[in-house]
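Engineer: structure here, sequence nowhere to be found:
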């Protein structure tokens, strides 16, 4: 019987090569054999904080190969406890025998695979010469998103904004050895129109990226706002852009897409593609240098499975 190994966040942080992780995700999204049922999404009251928490169960199977499930909670008020809002664990399974072959902390797994998915989308949707990036948000995802985007585009300038200016400065300090400059800024409106790529990873309930500031050729990466009452981009962004999503199943989970769908500003027929159609070559992505593109991510169990298998192979040297 196989003995389950344990893979820590430290190992994941020290053994992430974004180009290789992107390749693993692209292989997964290109495969017709991976089975991913609808994830369980349960909100439950948290009277201690006055804000609901969310339990997510995200299974996926690659028949006769690997399977796995992520158990995650999202508690938006965890900042008051100096804890990340997302807590998670992943269980990797031998899909033939059903044996559990690995457990791993999934905080870093989630951050890495989410950043890799955004960069994978950017490889199809941002301009190839994109050299500037605005990062909105200062959570665990931010530095990962910056590094992932820089792995697919020649990023030279990065600007970071968050409601806590000290956190923005800390991210820039963390990235000081990278091959791009990183500057913490106090406000974003005058920067939005100057950036080639705008990545947003927040729990905001009001739009932060406003369409009136956008310029032709930009790419907008919307990663946060995981609930229907949360939103990072306004209607004007959606109206100006060609909209892509990570998966069709997530269309109604986030306010960034569910609110425009409900109002009729966006329809499912006008969604240009998703990571499955982009990676398989069914759709080509960006059509022109002046096109504005939006990628909305809500996360997908396929990303977790492929990332967990990537780190398992790293750990076992397979």
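Structural biologist: Yes, it's here. What you are looking at is a predicted structure, and each value in this text was computed from that prediction instead of being measured.
Engineer: switch to C-alpha atoms for all contacts and neighbour counts from now on
Structural biologist: Noted.
Engineer: got the contact list for stretch 166-183?
Structural biologist: With contact meaning CA atoms under 8 Å, 6 or more residues apart in numbering, stretch 166-183 is reached by 137-138, 142-143, 155-162, 184-185.
Engineer: got it, and stretch 92-110?
Structural biologist: For stretch 92-110, the external contacting residues (CA under 8 Å, 6+ apart) are 1-9, 12-13, 61-70, 86-91, 304-305, 307-309, 312.
Engineer: need the strands for the stretch 51-200 of the chain, in chain order.
Structural biologist: 53-62, 66-74, 86-94, 100-105, 132-136, 157-161, 181-184, 197-200 (DSSP state E, counting those that start in this stretch).
Engineer: okay, these in a markdown table with distance to residue 40 and mean neighbour count next?
Structural biologist: Shown next, in a markdown table, are the strands of the stretch 51-200 of the chain (distance: least, CA to CA, whole Å; neighbours: other CA atoms under 10 Å):
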| stretch | distance to residue 40 | mean neighbour count |
| --- | --- | --- |
| strand 53-62 | 5 | 20 |
| strand 66-74 | 10 | 22 |
| strand 86-94 | 14 | 21 |
| strand 100-105 | 20 | 20 |
| strand 132-136 | 28 | 25 |
| strand 157-161 | 32 | 22 |
| strand 181-184 | 37 | 20 |
| strand 197-200 | 25 | 26 |
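Engineer: just send the ones you listed back as TSV, with distance to residue 190 too.
Structural biologist: As requested, the strands of the stretch 51-200 of the chain are exported to TSV (distance: least, CA to CA, whole Å):
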stretch	distance to residue 190
strand 53-62	34
strand 66-74	32
strand 86-94	31
strand 100-105	39
strand 132-136	11
strand 157-161	12
strand 181-184	14
strand 197-200	13
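Engineer: alongside the first one, take a look at this:
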């Protein structure tokens, strides 16, 4: 076997948002049914808030590998991606490496796809108004992915720089599939989420930017920006108010910053994490039970999502059956 190196352009041209949503959905069900292995990620903290993460895992009987990724939150100020690295896939029969895949492209697509999967499972069917807190790469992929699962009418954008937020809106208006949408900038988080049906937090905030009192009944929230203990994007009131679901329960119990802060304050215990989104998708656990429920999906990032997306791309480019 020869090792294939797959760059970001190949990932983007091969893995459509719809395809990524489909493979991530299957991967999250597999994880919750014990058909995948996912140890807690290892994090090496670097100076200035930067970090290196290592995420090994196994998906099904024939797919295993790992992601090695650097996270540099301040790269956006330099016009560079905040997440950079690689996903390595190995052959189960021989242990030989099959492919090295650009992790920045995989991460951007699969993170948004996972939020779309969670939104489809937890948001109200009539949800139409989306608030994006943040205007980086994840905001772009999230807008495109969520438009796959809900008929969006209005999208509100908040960010600390109005110029950058409006530049983001200008770029997104060029997307043909999004042309009918009303895209507008909001000068405060409260204005952005006021009566919103869905909210995605996509920032590098270290302290809460979103408060539970700001949300209307029935709202669904994807917590995405914080991927380790410490930085939080929302306050404990929001955590307490919500039906709270994890991508991977063990990971959130040990590394989910917003949950851990609420727990440390004595406001919740481990039972507040009701379960995993894969359980909801498989109909093994109820998600939203009432129209007025506030629902939260905590996304830490699952290696099974990376492996599923990378395997799909590899098999397509290698000319193999992509249906597995």
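Structural biologist: Received the coordinates, thanks. Since the structure is predicted, the reported quantities are computational estimates derived from the model, not experimental observations.
Engineer: overlay the chains and give the TM-score.
Structural biologist: Once the chains are laid over each other, their TM-score by TM-score structural alignment, normalised by the length of the first structure reads 0.93; 312 aligned residues with a CA RMSD of 1.7 Å.
Engineer: sorry, back to before: what's the closest of the strands of the stretch 51-200 of the first structure to residue 278 of the first structure?
Structural biologist: For those, the distance to residue 278 of the first structure is smallest for strand 197-200, at 18.7 Å, taking CA to CA.
Engineer: and the closest one, which stretch of the second structure?
Structural biologist: Under TM-score structural alignment, the alignment places strand 197-200 of the first structure onto residues 198-201 of the second structure.
Engineer: average offset between that stretch and the first structure?
Structural biologist: Stretch 198-201 of the second structure, aligned to the first structure and superposed, deviates on average by 0.5 Å (mean CA distance after the TM-score superposition for the first structure).
Engineer: which bit of the second structure covers stretch 305-316 of the first structure?
Structural biologist: Residue span in the second structure matched to stretch 305-316 of the first structure, by TM-score structural alignment: 307-318.
Engineer: may I see the buried residues of that stretch?
Structural biologist: 307, 308, 309, 310, 311, 312, 313, 314 (16 or more other CA atoms under 10 Å).
Engineer: mind checking how far the third one is from residue 298 of the second structure?
Structural biologist: Counting by CA to CA, to the nearest Å, the gap between residue 309 of the second structure and residue 298 of the second structure amounts to 20 Å.
Engineer: export the contacts of stretch 166-183 of the first structure to TSV and tack on distance to residue 74 of the first structure?
Structural biologist: Listed next are those as TSV, based on distance: CA to CA, whole Å:
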residue	distance to residue 74 of the first structure
137	16
138	16
142	17
143	19
155	31
156	33
157	31
158	28
159	27
160	23
161	22
162	20
184	27
185	27
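Engineer: closest to residue 259 of the first structure out of those?
Structural biologist: Closest to residue 259 of the first structure, out of all of the contacts of stretch 166-183 of the first structure and judged by CA to CA, is residue 137, at 21.6 Å.
Engineer: leaving out sequence neighbours, find the closest residue to that closest one.
Structural biologist: Nearest non-adjacent residue to residue 137 of the first structure, counting by CA to CA, 6 or more residues apart in numbering: residue 162, 4.9 Å away.
Engineer: just tell me what that neighbour corresponds to in the second structure.
Structural biologist: So, by TM-score structural alignment, residue 162 of the first structure is matched to residue 159.
Engineer: tell me the residues of the second structure aligned with stretch 264-273 of the first structure.
Structural biologist: With TM-score structural alignment applied, stretch 264-273 of the first structure matches the range 266-275 in the second structure.
Engineer: before we move on, what about stretch 94-102 of the first structure?
Structural biologist: So stretch 94-102 of the first structure sits over residues 91-99 in the second structure, by TM-score structural alignment.
Engineer: next: stretch 132-152 of the first structure.
Structural biologist: Counting by TM-score structural alignment, stretch 132-152 of the first structure corresponds to 129-149 in the second structure.
Engineer: what's the average distance of the lengthiest helix in the first structure to the second structure?
Structural biologist: Counting by DSSP state H, the longest helix found in the first structure is helix 106-125. For helix 106-125 of the first structure, the mean distance to aligned residues of the second structure following superposition is 0.7 Å (mean CA distance after the TM-score superposition for the first structure).
Engineer: just the angle for that helix relative to strand 66-74, thanks.
Structural biologist: Angle of helix 106-125 of the first structure versus strand 66-74, following axes from the mean of the first three to the mean of the last three CA atoms, to 10 degrees, is 100 degrees.
Engineer: now the residue nearest the centre of the second structure. Nearest residue, chain neighbours left out?
Structural biologist: In the second structure, the centroid-proximal residue (CA atoms, centre = their mean) is residue 111; its distance is 3.1 Å. Leaving aside its chain neighbours, residue 111 of the second structure sits nearest to residue 301 (6.8 Å; criterion: CA to CA, 6+ apart).
Engineer: from what I see, that neighbour and residue 251 are in contact.
Structural biologist: No. With contact defined as CA atoms under 8 Å, residue 301 of the second structure and residue 251 do not form a contacting pair (9.3 Å).
Engineer: can you find the partner of residue 117 of the second structure in the first structure?
Structural biologist: Mapped onto the first structure by TM-score structural alignment, residue 117 of the second structure lines up with residue 120.
Engineer: give me every residue that touches that match.
Structural biologist: Per CA under 8 Å, 6+ apart, neighbours of residue 120 of the first structure: 22, 26, 152.
Engineer: chain center to stretch 185-192 of the first structure: distance?
Structural biologist: Put simply, stretch 185-192 of the first structure sits 22 Å off its chain's centre (CA atoms, centre = their mean, to the nearest Å).
Engineer: which one is residue 224 of the first structure nearest to, not counting chain neighbours?
Structural biologist: residue 201 (4.2 Å).
Engineer: list the contacts of the one you found.
Structural biologist: 135, 136, 137, 138, 139, 141, 142, 222, 223, 224, 225.
Engineer: report the buried members of those residues.
Structural biologist: Among those, those buried by neighbour count (16+ other CA under 10 Å) are 135, 136, 137, 138, 139, 141, 142, 222, 223, 224, 225.
Engineer: quick check, the second one in contact with residue 165.
Structural biologist: Okay, so that is residue 136 of the first structure. No. Here residue 136 of the first structure lies out of contact with residue 165, judged by CA under 8 Å, at a distance of 11.5 Å.
Engineer: and residue 249 of the second structure, how far from residue 110 of the second structure?
Structural biologist: 18 Å.
Engineer: who has more neighbours out of the two?
Structural biologist: Shown here are residue 249 of the second structure and residue 110; by other CA atoms under 10 Å, residue 110 has more neighbours (28 against 19).
Engineer: good, we can wrap up now.
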